[in-house]
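J.: Just to be clear, the model below is a prediction. Sequence and coordinates:
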Amino acid sequence: MESISAKLQKLHVFFPKMERELKKVGDTVHHMWEQYIAVNPDGYRSSQFGHHYKTWCKRVNPMMHMNHKAGDKMYVDYAGKTLSVIDKDTGEIKEVQFFVAILGASQYTYDEASTSQQKEDFVTSVENAMRFFEGAPAAIVPDNLKSAVIKSSRFEPTINETLADLAEHYQTTILPARAYKPRDKSLVEGAVKVLYRRIYVNLKETKFFSLEELNQQIWDLLDAHNGRKLTGRPYSRIELFLEDEQQKLSPLPQERFEIKYQSFATVM
């Protein structure tokens, strides 16, 4: 009879494939157990199978585990720590923001430095992320940033008009992270923590004299991050994205989004 450890090891080999399958609409844990037990008739029963999967998920996903569907959501936020650029002419050190976007299913990540968190810069960064991913998700989930949400509400937050226009242009929707619901933003917060270690730390001792120069360095480090194997899995973010998620994103319009500006004139 197979030992418990070997039996569990075989189960752990099955879980990375299972995790990917569960990102497809319609697949369930019970359906995956049926596939497993068909090949391993002496394997774990359904309830034990589910228990071991939850335990495995917690180990490989230190942040809260959610079963994200491919192409469903893109999470966006700013890192708490800023970066800096030195003005060539004056020597003045200017603080710049660190924007992060992550696709829920593949954890494929985009980030960039931007001048501010004002709505114009925020909307441009969100658009740059979709252009990087070469597709639009079904929904964009910002934290309750002032640049995204005019009025917070547990049930129906008010989205700023520019962001709403961007969503309409890209045929997507805005779903702000719900107040007091940490699961809504655990993925992007986890991504920010990882990027602090893999990108931010490698930048803070270097002097940059333009936003373009800083971003080029960020994107080089980002490529390495997306290419690394995920914890406990035999695949990387870029592999997951290309194989499972990219085709689930909606095609992008050829034209980039143009911000509308309004002015009010007083009639004499």
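T.: It's in. Predicted, not measured: the structure shown is a model, and the values here were computed from it.
J.: Please make it C-alpha for all contacts and neighbour counts, starting now.
T.: Noted.
J.: tell me which strands and helices the helix or strand hosting T124 is in contact with?
T.: Using DSSP states H and E, T124 maps to helix 119-133. Contacts defined by 3 or more C-alpha pairs under 8 Å, 6 or more residues apart in numbering; DSSP states H and E place helix 119-133 against strand 93-103, strand 109-114, helix 161-169.
J.: Please pull up the helix or strand immediately following the last one.
T.: The one in question is helix 161-169. Per DSSP H and E, the first helix or strand lying C-terminal to helix 161-169 is strand 173-174.
J.: Now do the buried residues in the helix or strand just after that next one.
T.: Downstream of strand 173-174, the first helix or strand assigned by DSSP H and E is helix 186-195. For helix 186-195, a neighbour-count test (16 or more other C-alpha atoms under 10 Å) marks 186-189, 191-192, 195 as buried.
J.: Put this next to the previous one:
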Amino acid sequence: MGCSRSTVAAVFAAANTAGVGFGEVAELGVDEVRRLLLPDPSAPVSDRAAPDFEYVHHELGRPSVTLLLLWNEYVARCRQTGEVPYQYSFFNEQYRRWAKATGASMRIPRNPGESVEVDWAGDPMAYADPITGQPVNGWLFVAAFSFSAYSYVETFADMTLGSWITVHAFENFGGAGRLLIPDNLRTGVSKADRYEPVLNPAYARLAEHYGTAIVPARIKARDKPVAEGSVRFVAGQVSAVLRDRRFVGLAELNEAIFAEVDRINAKPFQKREDSPWIVFYRDEQPLLVPLPQVRFELADLRKAKAGPNYHVQVEKNLYSVPSTLLIGRQLDVRITSHTVEVFDGAERVASHARFVGVTNRYATVPMHMPEAHRSRLVA
């Protein structure tokens, strides 16, 4: 039968305890014999009140409802009827067994303003390049609050880190959640791991800038049900509604997407009160982490050495640093789309507007020059 010795022993022990012989079970089905000899261990003890776990599971889907609250209500009902309730720990254990046996997803508590789930939608949307007129694929970025399911969707020309950094979503929300939950994709997570994923350094700097913590979803786990549902919603509704329209450029496509997402956010929930828009602005937005005064910019970090002419070379252009620095000293350079910043350890020693599209240009701050050079400049 492919049974272990311990299973065979348990069956004989159960049969002896029940006083059941082979003749009494020979004509029964497997499930009937199992129920007769080996009752479900999750079945309630006879002197305890059986909780309605289907009701418990349904109620956990409502805002701010927890297992502790439902256990307290269960205990109160038992007191009214004179029944004996389960202890809280056993109540939790029984619910987990019930969820596993029925295939129901365990309800994960969600708090207002706590977490934002982010992901890419699977199917691209097409738009025409405004210069060539050729069709181009745009990739849908989705950010959604776990509590309200209030969503932000935007199309990008690629799925690189520059598109992934979530800045536009935070600005649309008017703040950041305390947790940011991405998938274990290479864009935001350099090394996927079930327990200790390694974040992309730039993505980690984004979190520090906005005062949020990045907690990648576990591999093959249901940590991002809202964003994954929003991905399906984008593919199923936004893409379908806009399927026959033709767009020129990303801006026109995104304008149509924003309007459609606003409509969906304002649509009432099917299984709870209000709508994502109402729940977000009423319960979540007041709790968000305020946005910093300066927008986060994706930066490229490099090393450079101070030359004899007190300049560092970055992308074939030269930027000045204080001449008091030792020639050949290794410096850190932070490059954004608009600026070039130079650091000596933790101290920023120079900041320049970045040259774009040109080479062999010098950006020189007079205060960086030696005294003799400054006096010659004045003369």
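T.: Thanks, I have it. From a predicted model like this one, the values you see are computed outputs, not experimental measurements.
J.: TM between them?
T.: Here the TM-score for the pair of chains, by TM-score structural alignment, normalised by the length of structure 1, is 0.77; 240 aligned residues with a C-alpha RMSD of 3.3 Å.
J.: returning to what we had before: burial-wise, tell me which of the helices and strands packed on helix 119-133 of structure 1 comes out on top.
T.: Ranked by mean neighbour count, these are led by strand 109-114 with a mean of 24 (mean count of other C-alpha atoms under 10 Å).
J.: how about the nearest residue to S64 of structure 2, chain neighbours excluded?
T.: N111 (6.8 Å; C-alpha to C-alpha, 6 or more residues apart in numbering).
J.: sorry, that was for K303 of structure 2
T.: D332 (4.8 Å).
J.: contacting residues around the one you found?
T.: By C-alpha atoms under 8 Å, 6 or more residues apart in numbering, the residues touching D332 of structure 2 are 301-304, 342-345.
J.: Most neighbours of all these, which one?
T.: V342 (26 neighbours; other C-alpha atoms under 10 Å).
J.: hang on, the earlier thing: the residue nearest to S64 of structure 2 -> structure 1?
T.: By TM-score structural alignment, N111 of structure 2 lines up with K69 in structure 1.
J.: if I look at T90 of structure 1, how far off is F209 of structure 1?
T.: Applying C-alpha to C-alpha, to the nearest Å, the value for T90 of structure 1 to F209 of structure 1 is 11 Å.
J.: Next: D111 of structure 1.
T.: D111 of structure 1 is 19 Å from F209 of structure 1, by C-alpha to C-alpha.
J.: Next: R198 of structure 1.
T.: R198 of structure 1 is 22 Å from F209 of structure 1, where distance means C-alpha to C-alpha.
J.: How about S263 of structure 1?
T.: From S263 of structure 1 to F209 of structure 1 the distance is 35 Å (C-alpha to C-alpha).
J.: Also I218 of structure 1?
T.: Distance from I218 of structure 1 to F209 of structure 1, by C-alpha to C-alpha: 14 Å.
J.: Which one of the two is surrounded by more residues?
T.: For I218 of structure 1 versus F209, the count of surrounding residues by other C-alpha under 10 Å is larger for I218: 21 against 16.
J.: Show me what the more buried one lines up with in structure 2.
T.: Match for I218 of structure 1 (TM-score structural alignment): I257.
J.: Its match in helix, strand or coil?
T.: helix (DSSP: H, G, I helix; E, B strand; the rest coil).
J.: what residues are up against it?
T.: Counted by C-alpha under 8 Å, 6+ apart, I257 of structure 2 has contacts 153-154, 238.
J.: follow-up on the earlier one: that's a strand at the residue nearest to S64 of structure 2, yeah?
T.: No. Counting by three-state DSSP, N111 of structure 2 falls outside a strand, being coil.
J.: Let me know whether it touches R62 as I believe.
T.: No. Under the criterion of C-alpha atoms under 8 Å, N111 of structure 2 is not in contact with R62, lying 11.1 Å apart.
J.: Read off where stretch 138-156 of structure 1 ends up in structure 2.
T.: Under TM-score structural alignment, the match for stretch 138-156 of structure 1 is residues 178-196.
J.: in that stretch, what counts as buried?
T.: So stretch 178-196 of structure 2, judged by 16+ other C-alpha under 10 Å, has buried residues 178-184, 187-189, 192.
J.: for stretch 254-262 of structure 2, same thing?
T.: 254, 257-258, 260-262.
J.: Same list, these, but as a markdown table with distance to Q293 of structure 2 please.
T.: Formatted as a markdown table, the buried residues of stretch 254-262 of structure 2 follow (distance: C-alpha to C-alpha, whole Å):
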| residue | distance to Q293 of structure 2 |
| --- | --- |
| N254 | 25 |
| I257 | 28 |
| F258 | 25 |
| E260 | 30 |
| V261 | 27 |
| D262 | 26 |
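J.: List the contacts of whatever residue of structure 2 lines up with A101 of structure 1.
T.: Counting by TM-score structural alignment, A101 of structure 1 lines up with A143 in structure 2. Shown in contact with A143 of structure 2 (C-alpha under 8 Å, 6+ apart): 116-119, 151-153, 166, 169, 227.
J.: separation between A143 of structure 2 and I181 of structure 2?
T.: Using C-alpha to C-alpha, we find A143 of structure 2 at a distance of 9 Å from I181 of structure 2.
J.: again, but for L253 of structure 2
T.: Using C-alpha to C-alpha, one gets 26 Å for the distance from L253 of structure 2 to I181 of structure 2.
J.: Likewise for K191 of structure 2?
T.: Distance from K191 of structure 2 to I181 of structure 2, by C-alpha to C-alpha: 15 Å.
J.: can you check E73 of structure 2 too?
T.: Between E73 of structure 2 and I181 of structure 2 the computed distance is 32 Å (C-alpha to C-alpha).
J.: cool, F247 of structure 2 as well?
T.: To I181 of structure 2, F247 of structure 2 is 31 Å away according to C-alpha to C-alpha.
J.: And for P63 of structure 2?
T.: P63 of structure 2 sits 20 Å away from I181 of structure 2, taking C-alpha to C-alpha as the criterion.
J.: ditto for I264 of structure 2
T.: Using C-alpha to C-alpha, I264 of structure 2 is found at 22 Å from I181 of structure 2.
J.: Distance from the chain centre to the helix or strand encompassing Y36 of structure 1, please.
T.: Under the criterion of DSSP H and E, Y36 of structure 1 resides in helix 29-39. Averaging C-alpha positions (C-alpha atoms, centre = their mean, to the nearest Å) puts helix 29-39 of structure 1 29 Å from its chain's average.
J.: Toward the C-terminus from it, list the very next helix or strand.
T.: helix 46-60.
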